[in-house]
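Trainee: quick one: sequence plus predicted model below, questions after.
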Amino acid sequence: MIRLNLNIVFLGLSITSSWGNGHATIYRALMKALDARGHRVLFLEHDKPWYAENRDLPTPTYGRTALYSSVEALKDEYAREVREADLVVVGSYVPEGVAVGQWVLEEARGGVAFYDIDTPVTLARLPDGEHGYIDSELVRRYPLYLSFTGGPILERLQREYGSPCARPLYCCVDPELYYPAAAMNEATPETGVWDLGYMGTYSGDRLAKLNRLLLDPARRMPGQRFIVVGPRYPDDYPWPGNVERVEHLPPGEHCGFYNCQRFTLNITRRDMVEAGYSPSVRLFEAAACGTPIISDDWPGLGTFFEPGHEVLIAESSQQVIEYLNGVSETDRRRLGERARARVLSEHTAAHRARQIEQYAMMLLDRARPRAAG
């Protein structure tokens, strides 16, 4: 049975700023859900200029959030919290994460886990010895490796890299923040402001698919409207005239953004495609809003959404054009409704919070015989 009032500490990339990263919205949803379930939760974030200048949630209202200026300051100011926690979770891309992880493993008396929101990227770098937030030794030392990516990569973490226990912890969505605006009787621009939209930080390995699945259809359908949201795109990129560009959209505006699209596009990074079983948080957010999704294909996608029934798969410009012109309004709405029902039944923050509870109790149960001895 799950013991209530667990004491949980997260050390993550950022919860205060969603600028240029997908970590913040995931941590916000988890923190909020765990707090709602009666747990004491602390999030520790390294105070970095990039995020300090772009904070869209400087003081979350759930749990407790604190900033630290350096690893030494972290050790001086938060050793007690780490030592007394039932569970400490160190996330991927934490600045000086190797030093942080080594310290946490020495200091913590409860369970310790690593949460990798970037597992395929992590494993691609480990063989080259690029040690930033984790190294091969820490993979073996962390008692629990929680992975954003599921499927075969979990066995690989255990077999090839020596993780004692690798388990999935997929991203999730907060249904109080992402929902069909019409169902909540909220005023929002009429659905169809954009025929197709995409949100994602610029990545060179996604650019070819963005061209094929959105920009080329836009050029071939000048009478329809498109939008691309995300930072770091080249300033001189040749956007078609019917493609609106937005550099950054705060999370508070994501729900309205999805509700203003007839369809939304999901594009997966190359590392994630090769690993499979790596759903983007944007995929769940759009589905929770009831917005029909057109996605590239990747191994494991069918374990999250049924192709053709809850999500549409496209690999060519022509397929996208056929969806935009050929799917009836009734079928379009039903597609979004089915995807939303799937997310609400399996992929909310409350589902992930219960998983974290189970993982925490598993680690604490394993530690008890050693403590008794």
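Mentor: Thanks, I have it.
Trainee: from here on, contacts and neighbour counts on C-alpha atoms
Mentor: OK.
Trainee: wait, a helix at Leu30?
Mentor: Yes - the assignment for Leu30 is a helix, going by DSSP: H, G, I helix; E, B strand; the rest coil.
Trainee: put this next to the previous one:
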Amino acid sequence: MNITLFYHSILSDWNHGNAHFLRGVVRELEERGHQVKVYEPKDGWSLQNLIEGYGEGKLEELKTYYPNVSTNFYTLDTLDLDKELKGADLVLVHEWSEHELVKRVGEHSKESDYKLLFHDTHHRAITERESMAKYDLSNYDGVLAFGQVIRDLYLKEGWTEKAWTWHEAADTSVFYPHERKPYEGDLVWIGNWGDEERTAELHEFLINPVKELGLKAKIYGVRYPEHARKALADAGIEYGGWLPNYKAAEEFAKHKVTVHVPRRPYVEALPGIPTIRPFEAMACGIPLISSPWDDAENLFTPGEDFLVARTGEEMKKHLQTILSDADKAKELAEHGLQTINNRHTCAHRVDELEKVCEELGIDSSKIYLVQKEQVLHEE
């Protein structure tokens, strides 16, 4: 297939978690023989923050992990959809895109043969419903939603007639168990502070347990206000600032345990959506302990793939267990890793996307290129 993707950025993951999944999906699609073009807005805020804070050298570093990563910059006033979408079989437009772009691509699709999907990977459909309702999806063939509750909402609100659940997953070309050298610390956490959406939770399930247990810990992320940095320092936690996502696996290998602290909207209104961080951690073979969230879609087996701490005190107990019992830590890490490899890689998600394409009526000879080539080779 010729596939065109409109996203906020594939180059930058500065406060932009969608780049994690997008990179893995694009690589998997290309490995299967599909032709993929990614478009992102010129001067997008994530890429600009990355360059201003860390320099353009980070873009060269990215290519050492993703050699074939490339993008096309656009501005709304110069974007020629006739030219850019010529020959496309499938077009995906991400929910962080401008309302005007979403509408224009939809209108363009009426006179074209490609199939058009809207991809939603955020909680705004719940928390900012009025803004999301303004997206004109009337000409879209459907919605890919990163959780069942989001999918159901699109259908209930009448924003689309077709929707599929398409969870994020781990890019196992980068997220896999790296060689463990002498540990540099006990605990590592990678995540942004997040608009005060989980301040109390971060104190209860991360900062306070680390302080009270006297652990050697390091935290990476952006948008940490002064009071947050002060709390980390008071707990003896090293703050590492922004960490390129492709380096996270290397950091996991230097520590004994990590935790997952979901933002409040995911806990309260979006059951079944863990966000991408737990997928990536388990893919790296590091023991994971999570604060409470409802695995309503049975993605994992809580207690076997990761431990669940319902309170700060329980988090402390779980941390003590993992740090003192090497066999238990290994068992937990291996179970989580196996679940990822069996069910939750970008390859699995591309399998799901190909089935959606078939359901939409795209010619199967365009969809299943790898399988077709394998059959010819075997014959």
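Mentor: Thanks, I have it. What you see is a predicted model, and the numbers here were worked out from it, not measured in a lab.
Trainee: where do the strands of structure 1 begin and end?
Mentor: Counting by DSSP state E, structure 1 has strands at residues 7-12, 40-46, 64-68, 87-91, 111-116, 144-147, 166-168, 194-199, 226-229, 243-246, 261-266, 293-295, 312-313.
Trainee: where in structure 1 does stretch 283-292 of structure 2 fall?
Mentor: Using TM-score structural alignment, stretch 283-292 of structure 2 corresponds to residues 288-297 of structure 1.
Trainee: most packed of the strands of structure 1?
Mentor: Most buried of these by mean neighbour count (mean count of other C-alpha atoms under 10 Å) is strand 87-91; its value is a mean of 27.
Trainee: mean deviation, that one versus structure 2?
Mentor: Following the fit onto structure 2, the mean deviation recorded for strand 87-91 of structure 1 is 0.4 Å by mean C-alpha distance after the TM-score superposition for structure 1.
Trainee: which residues of structure 2 does that strand align to?
Mentor: Aligned by TM-score structural alignment, strand 87-91 of structure 1 corresponds to residues 90-94 of structure 2.
Trainee: quick one: contacts of the matching stretch?
Mentor: Contact with stretch 90-94 of structure 2 is made by 1-8, 102, 114-120, 357, as judged by C-alpha atoms under 8 Å, 6 or more residues apart in numbering.
Trainee: swap in stretch 303-311 of structure 2?
Mentor: Identification of contacts with stretch 303-311 of structure 2 by C-alpha under 8 Å, 6+ apart yields 204-205, 282, 287-292, 302, 315, 318, 332-333, 335-337, 339.
Trainee: pull out the buried positions in that stretch.
Mentor: For stretch 303-311 of structure 2, burial by neighbour count (16 or more other C-alpha atoms under 10 Å) applies to 305-309.
Trainee: now for those, which pair is the farthest apart?
Mentor: Asp305 and Ala309 (13.3 Å; C-alpha to C-alpha).
Trainee: one step back: okay, the strands of structure 1 in CSV with distance to Glu53 of structure 1 next?
Mentor: Putting the strands of structure 1 into CSV (distance: least, C-alpha to C-alpha, whole Å) gives the following:
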stretch, distance to Glu53 of structure 1
strand 7-12, 18
strand 40-46, 13
strand 64-68, 14
strand 87-91, 22
strand 111-116, 25
strand 144-147, 29
strand 166-168, 33
strand 194-199, 21
strand 226-229, 19
strand 243-246, 18
strand 261-266, 28
strand 293-295, 33
strand 312-313, 38
